[in-house]
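*Asks:* the following comprises the amino acid sequence and a computationally predicted model.
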Amino acid sequence: MSDAIRPFTIDIAEEQLEDLRRRLDLTRWPEAETVRDWSQGVPLAEARKLVDHWRNRYDWRRCEAALNRYPQFLTEIDGLDIHFLHVRSPNPDALPLILTHGWPGSVIEFMKCIGPLSDPAAHGGNPADAFHLVIPSLPGYGFSGKPKETGWKVQRIAKAWHILMTRLGYNRYVAQGGDWGAAVTTAMGMQRPEGLAAIHVNMPIVLPEGPYDDASPAELAMLEAMAYYARWDGGYSDQQASRPQTLGYGLADSPAGQAAWIYEKFWSWADCSGDPLNALSYDKMLDNIMLYWLPNTGTSSARLYWESFHGGFGAAELHIPTACSVFPKDIYAAPRSWAERCMHNLIYWNELDKGGHFAAFEQPELFVGELRKAFLSIR
């Protein structure tokens, strides 16, 4: 295994974009839903609007140039190439921070946060709040390599992230994540490698094993949210956790199918009052979708569910300094009472009044503020 860190520039061949346009032109649409809402999935009219924008108004080269403005690299860890952004702060005393996305996210989620986190002085903030940023793509996601063997569970990714941080020369750092990023970051906190000073998650993983007798109103609300997720919202995870390969044939072949698979989750999980465009523009959502379509990661990203979903989201005993931000429209709002049962060194807790599952994407200013406050006590 090489420890080399190789510069990386995104340069999508025009032939790939031409292929995408042809496939969009040839989309075979299903009939419309038999309801007047999203309860059967993305409505046909909404899917057509998204695909029309993608085909006729979306500009990938704009997104490509925006990503390429940040230093990007590849490095091999445990036999797999990991893609990451590495943005050093102009403040040499900045705190190193590794940010981990989830599904159906990508490094795109953090784009609006990079400047304020790495160079707060340039964005009206305090230079002392600066972070050196490392933003990797999960294995099988974005421009990271696709595992060719089983075993890439969240615990293995957590170990890989520590190798990445030490390889970059950071002997003391903090970690943050939401969704799968929360699972990876929590696993890092459980492993507690030398140098990891604290963690922050914006989807605290706190659900204890039952029974749930004498549950408080906040605890009952989480149980109800999880029951709703299991009945109405979790079909994607069941499929990805059980038959990701079968699913992948459709996602790899149909851009409209890949887009709808992700677009539904922006509707369901963003703080958008039933319309994803209230939270994110078509361009922003398609920037993220392109990081699944262009590198053809519908299947490889889904395999993380096969590897880790069952057993990857239970409450974990954490003794490392832990900070949590709860955004109200996330899949569930974690109650502090359950967090205190498993997070034994809770240094920060805040429940915000807006924002959903894609916190950094939806509310970058709030997200930046949360990270500054969360890690203030351990700088």
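*Replies:* Now that the structure is in, tell me what you want to look at. Residues are numbered from 1 along each chain as shown.

*Asks:* use CA for all of it now, contacts and neighbours both
*Replies:* Will do.

*Asks:* in the stretch 1-150 of the chain, which spans are helices?
*Replies:* With helices called from DSSP state H, counting those that start in this stretch, the stretch 1-150 of the chain shows them at 14-25, 44-56, 60-68, 111-118.

*Asks:* just the ones you listed: most buried one?
*Replies:* Mean neighbour count (mean count of other C-alpha atoms under 10 Å) peaks for helix 111-118 among the helices of the stretch 1-150 of the chain, with a mean of 20.

*Asks:* that helix packs against which elements?
*Replies:* Contacts defined by 3 or more C-alpha pairs under 8 Å, 6 or more residues apart in numbering; DSSP states H and E place helix 111-118 against strand 131-136, helix 359-362, helix 364-374.

*Asks:* dump those to a markdown table, plus mean neighbour count.
*Replies:* Conversion of those to a markdown table gives the following (neighbours: other C-alpha atoms under 10 Å):
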| stretch | mean neighbour count |
| --- | --- |
| strand 131-136 | 24 |
| helix 359-362 | 24 |
| helix 364-374 | 19 |
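
*Asks:* and Asn296, which of those is closest to it?
*Replies:* Of all these, it is strand 131-136 that lies closest to Asn296, at 17.5 Å by C-alpha to C-alpha.

*Asks:* pull the residues that contact the closest one.
*Replies:* By C-alpha atoms under 8 Å, 6 or more residues apart in numbering, the list of residues contacting strand 131-136 from outside reads 82-89, 94-100, 107, 114, 117-119, 165.

*Asks:* tell me the spacing between the most far-flung residue of the chain relative to its centre and Arg336.
*Replies:* In the chain, the residue that sits farthest from the middle, by C-alpha atoms, centre = their mean, is Asp214; the gap is 33.6 Å. Separation of Asp214 from Arg336 (C-alpha to C-alpha, to the nearest Å): 16 Å.

*Asks:* what residues of stretch 267-283 count as buried?
*Replies:* Residues of stretch 267-283 classed as buried: Trp267, Ser268, Trp269, Ala270, Asp271, Cys272, Pro276, Ala279, Leu280, Tyr282, Asp283 (neighbour count, 16 or more other C-alpha atoms under 10 Å).

*Asks:* try this one next to it:
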Amino acid sequence: MDENKALTPFRIDIPQADIDDLRNRLAHTRWPIPVPGRDDRADFSRGIPPVYLKELAEYWRDGFDWRAQEERLNEYEQFTTVVDGQTFHVVHVRSTNPEAAPLLLNHGWPGSFVEYRRLIPLLADEFHVVVPSPPGFGFSTPLSGTGWELARTTEAYAEIMTRLGYERFGAHGTDIGAGITGRLAGLYPERVIGTHIGCDPRWLGLVGDRFPCPDGLSDDEIAQLEAVRAEDAADRGYLGMQNHRPDTIGAALTDSPVGQLAWIAEKFKTRTGGDHRTPDESVDRDQLLTNIGLYWFTRSGASSAQFYYESEHSGVDLFMPSGVPSGWAVFDTNPLVRRVMDPWKAIGHWSEFTEGGHFPAMEETELLADDIRAFFRGLS
């Protein structure tokens, strides 16, 4: 029997009992005994500082209004659809512009469709915006089984665009979403108008793993590259757990909201621009907690980690070459990024911004929107 290809309207409505349970758990957190001297809220050298984590947890419990955020998210049309046995949640915002092109926005971890909440209105004048959640993320849960990794997800996204009636479309992505974006272009070059990638200097950590180190780097540039790679390696503890032991970390993330809060909020320190800012000084605090709340309410701290395990053990390369036009926007950049990532200057649209970081849709929304528009206008 053919799979049901229905697009089922969806509206976010977290049960009040779940919201009350979250507040109760936060009120009864069993805190670690602090290490003497760990009282600097901006000192992330050992991970998220306990004093700062308590601040966030108290606000999440007593100051944060999930219902208000839920109402904002529900302003956008949403639906669910089943592809290859897996339920996918999709945000779909139709433009009123008759000349609008479809644009797929692909996020990664620890992001969600919430990441694009402020970006969507800035794009809707030129694009029909589509934001799917990968399997195990947000409302693309529960997982239907094992085997949901980057390649299978890419094919599912192409099917979702077909169901929406979009034969040709553009794609933007960051993090895991950048891999999905590139793979869409590699598999479906006749369908993908162009790909736009948002990244930051942490991508230099892929040199040697995914990218060869280019010839001709000066001693100073090599030292800079090694410093960035060392910093990235020090920040990859989460990657080892999610790549190899998702069930172990998943239990803690599902049972402890403060554990989930710490696990994600720390990444909004280490991967955003601004060395001296706390996570909620780099991005809007309510948007950050809405994103984290989505992981909590859907139990996708555990299921999103499974995506890492599946991708790590699939043998599928994160990057797939194609002849589709590509644009890159590098945030919190330095000159070394292009020297290493695009030494031949093969990428026609290359933008560099000193602002922002790994989450440009949340950190520098207008810069990202302007760059996406400029790239796709250049293709028409």
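*Replies:* Perfect, thanks for sending it. No experiment lies behind these values; they were computed from the predicted model shown.

*Asks:* tm score of chain vs chain?
*Replies:* The TM-score (TM-score structural alignment, normalised by the length of the first structure) is 0.90; 365 aligned residues with a C-alpha RMSD of 2.3 Å.

*Asks:* quick one, helices of the stretch 201-350 of the second structure?
*Replies:* Using DSSP H, counting those that start in this stretch, the helices of the stretch 201-350 of the second structure run over 219-234, 237-244, 246-255, 257-265, 267-270, 279-282, 285-298, 300-312, 336-341.

*Asks:* possible to save the ones you listed as JSON lines with distance to Arg23 of the second structure?
*Replies:* Output for those, formatted as JSON lines (distance: least, C-alpha to C-alpha, whole Å):
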{"stretch": "helix 219-234", "distance to Arg23 of the second structure": "33"}
{"stretch": "helix 237-244", "distance to Arg23 of the second structure": "26"}
{"stretch": "helix 246-255", "distance to Arg23 of the second structure": "13"}
{"stretch": "helix 257-265", "distance to Arg23 of the second structure": "9"}
{"stretch": "helix 267-270", "distance to Arg23 of the second structure": "23"}
{"stretch": "helix 279-282", "distance to Arg23 of the second structure": "20"}
{"stretch": "helix 285-298", "distance to Arg23 of the second structure": "11"}
{"stretch": "helix 300-312", "distance to Arg23 of the second structure": "18"}
{"stretch": "helix 336-341", "distance to Arg23 of the second structure": "43"}
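
*Asks:* quick one: which of the contacts of strand 131-136 of the first structure sit in strands?
*Replies:* Members of those lying in strands (criterion: DSSP state E): Ile82, His83, Phe84, Leu85, His86, Val87, Leu95, Pro96, Leu97, Ile98, Leu99, Thr100.

*Asks:* narrow the residues you listed to those that are buried.
*Replies:* Ile82, His83, Phe84, Leu85, His86, Val87, Leu95, Pro96, Leu97, Ile98, Leu99, Thr100.

*Asks:* name the nearest residue to Leu280 of the first structure, sequence neighbours excluded.
*Replies:* Spatially, and ignoring its direct neighbours in sequence, Leu280 of the first structure is nearest to Glu362 (6.6 Å; C-alpha to C-alpha, 6 or more residues apart in numbering).

*Asks:* quick revisit: mind checking which of the helices of the stretch 1-150 of the first structure is nearest Asp287 of the first structure?
*Replies:* Of all these, helix 60-68 sits nearest to Asp287 of the first structure, with 6.4 Å by C-alpha to C-alpha.

*Asks:* which residues touch the closest one?
*Replies:* Residues outside helix 60-68 of the first structure that contact it (C-alpha under 8 Å, 6+ apart): Thr9, Ile10, Asp11, Asp287.

*Asks:* any idea how far Gly315 of the second structure is from Gln260 of the second structure?
*Replies:* In this structure, Gly315 of the second structure and Gln260 of the second structure are 29 Å apart, going by C-alpha to C-alpha.

*Asks:* between these two, which is the more surrounded one?
*Replies:* Each of Gly315 of the second structure and Gln260 has its neighbours counted (other C-alpha atoms under 10 Å); Gln260 has more, 23 against 9.

*Asks:* what's the local residue count around the residue lying closest to that one once chain neighbours are set aside?
*Replies:* Closest residue to Gln260 of the second structure apart from its sequence neighbours, by C-alpha to C-alpha, 6+ apart: Leu253 at 4.8 Å. Using other C-alpha under 10 Å, the number of residues around Leu253 of the second structure comes to 22.

*Asks:* now do the same for Leu253 of the second structure: its match in the first structure.
*Replies:* With TM-score structural alignment as the criterion, Leu253 of the second structure lines up with Leu251 in the first structure.

*Asks:* so that match sits against Gly257, correct?
*Replies:* Yes. Counting by C-alpha atoms under 8 Å, Gly257 is a contact partner of Leu251 of the first structure at 5.9 Å.
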